[in-house]
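S.K.: following is a predicted model, sequence given first.
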Amino acid sequence: MGYILLIFSWSIFYSTHSLFASAKLKRILKAQWAGSQKWYRLFYTIFSTLLFMGIMIQSLFIPVSKFLDQSDLMTYLGYMFATFGTILLVKSTKQIQLKQFLGISAQEKSPHLITTGLYGRVRHPLYLGLILIFLGYVLVSATYTALIHFSCLILYLPFGMYFEEKNLVDQFGKAYEEYQKKVPMIIPKWNKKRGPKPS
């Protein structure tokens, strides 16, 4: 029963993520309530943080049950993936206006398309970092709970990235379409072409 509730909780979390990220919803709110954009993002940040914390607390009450025996190699790889994923998250968030992204910035600045650094290798380094962190957790703990966390993320990401890309095309137009052609979505290509040059 605990696993079913955990899956249900992740379903709510990811569904609300897609809903609040919807460009259509943002346009409706902007038309109905002037100046709502700032409070909208701040509200979503608080809401999603509390919901995520709730899921983590819920996980603590699920009895530990392992799906396979751990080994030193698994543990080593798990920590390596989690560390690399954390580095990706930190480096990618340094390239965006974090305060504005979280909705705590006093100034509203027009967003600009970032195509350099990690974003010149992969369009969604934040998601790639999350995949590695969750995968690392699975390898280190080898529990069914960790496997559900990871599986829900993997199942959601194709839908989440699809809707996010639609919003970005709507926001940046042809510039983002050209960016899509040159830079892979989630699996980086480590070749001599580093992605689009900044305009």
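M.R.: Looks like it came in fine. Numbers count the residues shown, from 1 in each chain.

S.K.: could you use CA atoms for every contact and neighbour count after this?
M.R.: Will do.

S.K.: how far off centre is the lengthiest helix in the chain?
M.R.: Among all segments of the chain classified by DSSP state H, the helix with the greatest residue count is helix 144-172. For helix 144-172, the distance from its own C-alpha centre to the chain's C-alpha centre is 7 Å (CA atoms, centre = their mean, to the nearest Å).

S.K.: right, and the helix or strand after it?
M.R.: Elements were assigned by DSSP states H and E; along the chain past helix 144-172, the next helix or strand is helix 174-182.

S.K.: and the most centrally placed residue in the chain, what element?
M.R.: Closest residue to the average C-alpha location of the chain: residue 127 at 4.1 Å, with CA atoms, centre = their mean. Secondary-structure element containing residue 127, defined by DSSP H and E: helix 125-141.

S.K.: what's next to that helix, contact-wise?
M.R.: Helix 125-141 is contacted from outside by 66, 70, 74-89, 92-93, 118-119, 146-147, 149-150, 153-154, 157, 186-187, using CA atoms under 8 Å, 6 or more residues apart in numbering.

S.K.: number of residues surrounding residue 80?
M.R.: 15 (other CA atoms under 10 Å).

S.K.: that one sits in which helix or strand?
M.R.: Counting by DSSP H and E, the element that carries residue 80 is helix 72-94.

S.K.: what about that helix, distance to the chain center?
M.R.: Between the centre of helix 72-94 and the centre of its host chain there is 15 Å, according to CA atoms, centre = their mean.

S.K.: now do that helix: which elements does it pack against?
M.R.: helix 125-141 (3 or more CA pairs under 8 Å, 6 or more residues apart in numbering; DSSP states H and E).

S.K.: what angle separates the helix it packs on from helix 72-94?
M.R.: Taking axes from the mean of the first three to the mean of the last three CA atoms, to 10 degrees, helix 125-141 and helix 72-94 form an angle of 160 degrees between their directions.

S.K.: adding another structure so you can compare the two:
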Amino acid sequence: MMQHDQAYGLWGLVFLNSFIFIFFAFSFVKPKTKTDWRSLSAFSAFIIALFTEMYGFPLTIYFLSGWLSNKYPDVDFMTHDNGHLLHTLLGFKGNPHWDSLHITSNVVIILGIFLLASAWKVLHKAQQSQSLATTGWYNRCRHPQYTAFIIIMFGFLLQWPTLPTLIMFPILVVVYVRLAKREEQIALSAFGDAYRQYMSSTPAWIPHFNVSTKVRKH
């Protein structure tokens, strides 16, 4: 029971980790519009659900306890290390924090954070000058900020999948797609043919890395 008490019920860690990631995203997003706040709120809900299960209450493990105990009778899933379900389900051995899946998830999360920081810097500079954002990552795809949020959430799913976050992930992807479409309608109204040309030459979600790409200015 001592291991169990130390593994979960750590609500201070839930709050601390949630605060760090949400504040980190907030510091780059600097939400001003309703769309900004909605995108940040959706990401925040995912982060809170994630760390609640990681350190607070392991709802997924309780829900799957019957199946897990039958399939892995010698594994105590109430310890933190065994809470990395994919580590056990995929047959990895050793410390789950150093398996290939966990390392990959960390790389994905870091790349997502880098993309988020870079994209929002360009976007807010464009907003301040009331111009169209087409430089930096916006020269490679039209919605790098939303792509970044999706990448970060996917990275966390590789590291610590839970039933709530697995359910939330596709829903939040749909939310970001709708927010992106709404932003595009606003941009079309504001920039007209310039934005239509931008749409025709720049993919929406998956960045292109054509070295011959030229920066467009409007």
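M.R.: On my side now, so go ahead. These numbers come from a predicted model, not from an experiment.

S.K.: TM-score of the superposition?
M.R.: Once the chains are overlaid, their TM-score stands at 0.62 when taken by TM-score structural alignment, normalised by the length of the first structure; 152 aligned residues with a CA RMSD of 3.3 Å.

S.K.: in the second structure, what stretch matches the longest helix of the first structure?
M.R.: Mapped onto the second structure with TM-score structural alignment as the criterion, helix 144-172 of the first structure occupies residues 163-191.

S.K.: filter the contacts of helix 125-141 of the first structure to the buried ones?
M.R.: By the neighbour-count criterion of 16 or more other CA atoms under 10 Å, the contacts of helix 125-141 of the first structure include these buried positions: 74-75, 77-79, 81-86, 88-89, 92, 118-119, 146-147, 149-150, 153, 157, 186.

S.K.: hang on, the earlier thing: so which bits of the longest helix of the first structure are buried?
M.R.: If you call a residue buried by 16+ other CA under 10 Å, then helix 144-172 of the first structure has these buried ones: 144-153, 157, 160-161, 163-165, 167-169.

S.K.: average distance between it and the second structure?
M.R.: Plainly put, helix 144-172 of the first structure ends up 1.8 Å away from its match in the second structure on average once the two are laid over each other (mean CA distance after the TM-score superposition for the first structure).

S.K.: quick one, what contacts residue 131 of the second structure?
M.R.: Applying CA under 8 Å, 6+ apart, one finds that residue 131 of the second structure lies in contact with residue 218.

S.K.: that one -> the first structure?
M.R.: Residue-level alignment of residue 131 of the second structure against the first structure, with TM-score structural alignment as criterion, gives residue 112.

S.K.: now do residue 117 of the second structure
M.R.: Under the alignment by TM-score structural alignment, residue 117 of the second structure pairs with residue 90 in the first structure.

S.K.: how close does its match sit to residue 123 of the first structure?
M.R.: Here the distance between residue 90 of the first structure and residue 123 of the first structure works out to 15 Å (CA to CA, to the nearest Å).

S.K.: show me which of the two is the more surrounded one.
M.R.: Here residue 90 of the first structure and residue 123 are compared on neighbour count by other CA under 10 Å; more neighbours surround residue 123, at 24 against 14.

S.K.: the more buried one maps to what in the second structure?
M.R.: With TM-score structural alignment as the criterion, residue 123 of the first structure pairs with residue 142.

S.K.: list the contacts of the nearest residue to its match once chain neighbours are set aside.
M.R.: Nearest-residue entry for residue 142 of the second structure: residue 204, 4.7 Å, with adjacent residues in sequence omitted and distances by CA to CA, 6 or more residues apart in numbering. Residues counted as contacts of residue 204 of the second structure (CA under 8 Å, 6+ apart) are 141, 142, 143.

S.K.: show me what residue 204 of the second structure aligns to in the first structure.
M.R.: Aligned counterpart of residue 204 of the second structure in the first structure: residue 185 (TM-score structural alignment).

S.K.: ok but that match is inside a strand, no?
M.R.: No - with DSSP: H, G, I helix; E, B strand; the rest coil as the criterion, residue 185 of the first structure is assigned coil and is not in a strand.

S.K.: distance of it relative to residue 168 of the first structure?
M.R.: Here the criterion is CA to CA. By it, residue 185 of the first structure lies 13 Å from residue 168 of the first structure.

S.K.: residue 91 of the first structure too?
M.R.: Counting by CA to CA, the gap from residue 91 of the first structure to residue 168 of the first structure is 21 Å.

S.K.: please apply the same query to residue 158 of the first structure.
M.R.: Noted for residue 158 of the first structure: a distance of 15 Å to residue 168 of the first structure, by CA to CA.

S.K.: cool, residue 89 of the first structure as well?
M.R.: Using CA to CA, one obtains 20 Å as the distance from residue 89 of the first structure to residue 168 of the first structure.
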